[in-house]
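Visitor: give the three-dimensional model of this entry:
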Amino acid sequence: MPPSPAPPPCAPPSGGHPGRSRPVGWAALLLVLAGALGAALLAAGLAAPAPRPPGPAGPAGPAAAPHDRPGPSLPALPRSAPVRVTIPTIGVRAEVVPVAADSAGQVEVPPLDRPTVAGWYRLGVSPGEPGNAVLVGHVDSRATGPAVFFRLGRLRPGDAVEVARADGRAVRFVVDGVASYPKDRFPSALVYGTGDTARLRLLTCGGRFDPARRDYLDNTVVFATRVG
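Guide: Down below sits the predicted model:
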């Protein structure tokens, strides 16, 4: 598995963040998206690039997030690209496109002109394979306002996330927890780590928007585990 990339940067918006439902200024939205998920995927107005986080877990084995529940005994699925993510609790039903990492080591983001699309970090595992599959998305957009992961911070343990794959399978996950991390202390091992259980990480920008840096200061991460 390639080195863990840095979290996607957040763009400079006018106000608003993933946990709020009130409208966000268009300028702010664009900035939020770009900064939150990197240059290509969340390209809604990226801010300064996020610092590179620590590398993956070492010889002691993969790190386990404090939120992760024990995984059920389910057969591992073969690799297959995700094509759609559905999160009923927050009204998300979005197309998923593959993204990688840019030259600065940050996760790419979906095109700025497609704020309702999520991105799958294709250098990691696909949803349903053992390990952590990572989906990223914009928090808002200058053109449309709230974007695909605008309400990500509202998810709670027990909420369902379903990912449809190109092979026709639908993989169901249950949220274990939601956390916010400063960009300079982003837990790469917990987000991109390996393991025997199929897990999912959903990632966007969060926290306070710093107008001087034109960037959100935090990343919101949702931890979820595959269920039968």
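Visitor: from here on, contacts and neighbour counts on C-alpha atoms
Guide: Fine.
Visitor: pull the number of nearby residues for Gly15.
Guide: 22 (other C-alpha atoms under 10 Å).
Visitor: equivalent analysis for Val117, please.
Guide: Counted with other C-alpha under 10 Å, Val117 comes out at 25.
Visitor: one more, for comparison:
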Amino acid sequence: MVPRHHTSASEDPFIRAVPLLACAMTAGAVLLIGGGRDERPPQPPPSRALSTSAVPTRPEVRSLPPADPVRLRIDAIGVNAPMTRVGLDATGALRTPPSDKPGFAGWYGDGPTPGSAGTAIAAGHVDTPTGSPGVFYDLGALTEGATIEISRADRRTAVFVVRAVELYDRQEFPSKKVYGSSGRPELRLITCGGGYTKSTGYLGNVVVYATLTAVT
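Guide: Coordinates of the predicted model:
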């Protein structure tokens, strides 16, 4: 089960079942630039973390009926990516697209579709085992007010506006806050982030919170 319209976050089994994004596939992936300099993907500093209690900057719009998402665009960070369905792994963590598709964004196929009522979830790699950038490498650089567009199979485009970007340690991942449904059509984008070790990979997740503000 997944978040539904007016479902209480504390009662939703999906929230209990999906504690964080599975980041094991990126273990060992650190970009090497020029003369051997290590470069980490952008992260939202704690001092700049945005409050999810903020009122959306644009009027809300009526939710759409379900339809599969096919492409995600985020002009602010140069993302224009096909989307593929993903599910949960054996531990109940949210999968990312296959490692041979680092340019794809994965949407949680057992949850709401982007633009429909509830919280839609999309995940993507921050980098790859070979050290090249993934689709969400720059996700942590997004700021409040940025626009996210998702084209759907019904030929409608759901337009979301970012209202928060936050970084969480995996041991303190706020599942209710991230996955809980307000009843509005909302979107969460998730990738790996935070500290990094060669033995465990990334130690946290970057989460973008966005609200539907237009349909084209």
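Visitor: TM between them?
Guide: The TM-score (TM-score structural alignment, normalised by the length of the second structure) is 0.78; 186 aligned residues with a C-alpha RMSD of 2.4 Å.
Visitor: Val191 of the first structure contacts Gly131, correct?
Guide: No - counting by C-alpha atoms under 8 Å, Val191 of the first structure stays clear of Gly131, with 9.8 Å between them.
Visitor: list the contacts for the alignment partner in the second structure of Phe149 of the first structure?
Guide: Matched to the second structure by TM-score structural alignment, Phe149 of the first structure sits across from Phe136. Phe136 of the second structure sits next to 79, 124-127, 191 when contact means C-alpha atoms under 8 Å, 6 or more residues apart in numbering.
Visitor: between Val191 and Gly131 of the first structure, who's got more neighbours?
Guide: Each of Val191 of the first structure and Gly131 has its neighbours counted (other C-alpha under 10 Å); Val191 has more, 26 against 22.
Visitor: that one pairs with which position in the second structure?
Guide: In the second structure, Val191 of the first structure lands on Val178 (TM-score structural alignment).
Visitor: the longest strand in the second structure is where?
Guide: Across the second structure, the longest stretch assigned as strand under DSSP state E is strand 201-215.
Visitor: for that one, packing partners?
Guide: strand 157-169, strand 185-197 (3 or more C-alpha pairs under 8 Å, 6 or more residues apart in numbering; DSSP states H and E).
Visitor: indicate which one of those strands is closest to Glu149 of the second structure.
Guide: Closest approach to Glu149 of the second structure among those (C-alpha to C-alpha): strand 157-169, 4.6 Å.
Visitor: residues contacting the most centrally placed residue in the second structure?
Guide: What sits nearest the mean C-alpha location of the second structure, by C-alpha atoms, centre = their mean, is Leu189, with 1.5 Å. Residues in contact with Leu189 of the second structure (C-alpha under 8 Å, 6+ apart) are 121-124, 207-209.
Visitor: hmm, try it at 7 Å
Guide: 121-123, 207-209 (C-alpha atoms under 7 Å, 6 or more residues apart in numbering).
Visitor: trace it over to the first structure, please.
Guide: Applying TM-score structural alignment, one finds that Leu189 of the second structure aligns to Leu202 in the first structure.
Visitor: state the distance from its match to Ala133 of the first structure.
Guide: 9 Å (C-alpha to C-alpha, to the nearest Å).
Visitor: which residues touch Gly131 of the second structure?
Guide: By C-alpha under 7 Å, 6+ apart, Gly131 of the second structure lies in contact with 29-32.
Visitor: go with 10 Å
Guide: 26, 28-33 (C-alpha atoms under 10 Å, 6 or more residues apart in numbering).
Visitor: does it sit in a helix or strand, and which one?
Guide: Using DSSP states H and E, no element contains Gly131 of the second structure; it sits outside every helix and strand.
Visitor: the strands in the first structure, which residues?
Guide: Under DSSP E, the first structure gives strands at 82-87, 92-99, 118-121, 131-137, 140-141, 145-146, 160-165, 170-182, 198-210, 215-227.
Visitor: just name the most buried of these.
Guide: strand 140-141 (a mean of 37; mean count of other C-alpha atoms under 10 Å).
Visitor: quick one: contacts of that strand?
Guide: Here strand 140-141 of the first structure has contacts from 11, 13, 15-18, 23-34, 36, 42-45, 112-116, 146-151, 204-205, using C-alpha under 10 Å, 6+ apart.
Visitor: could you rerun that using 8 Å?
Guide: Counting by C-alpha under 8 Å, 6+ apart, 17, 24, 26-33, 44, 112, 115, 146-150 sit against strand 140-141 of the first structure.
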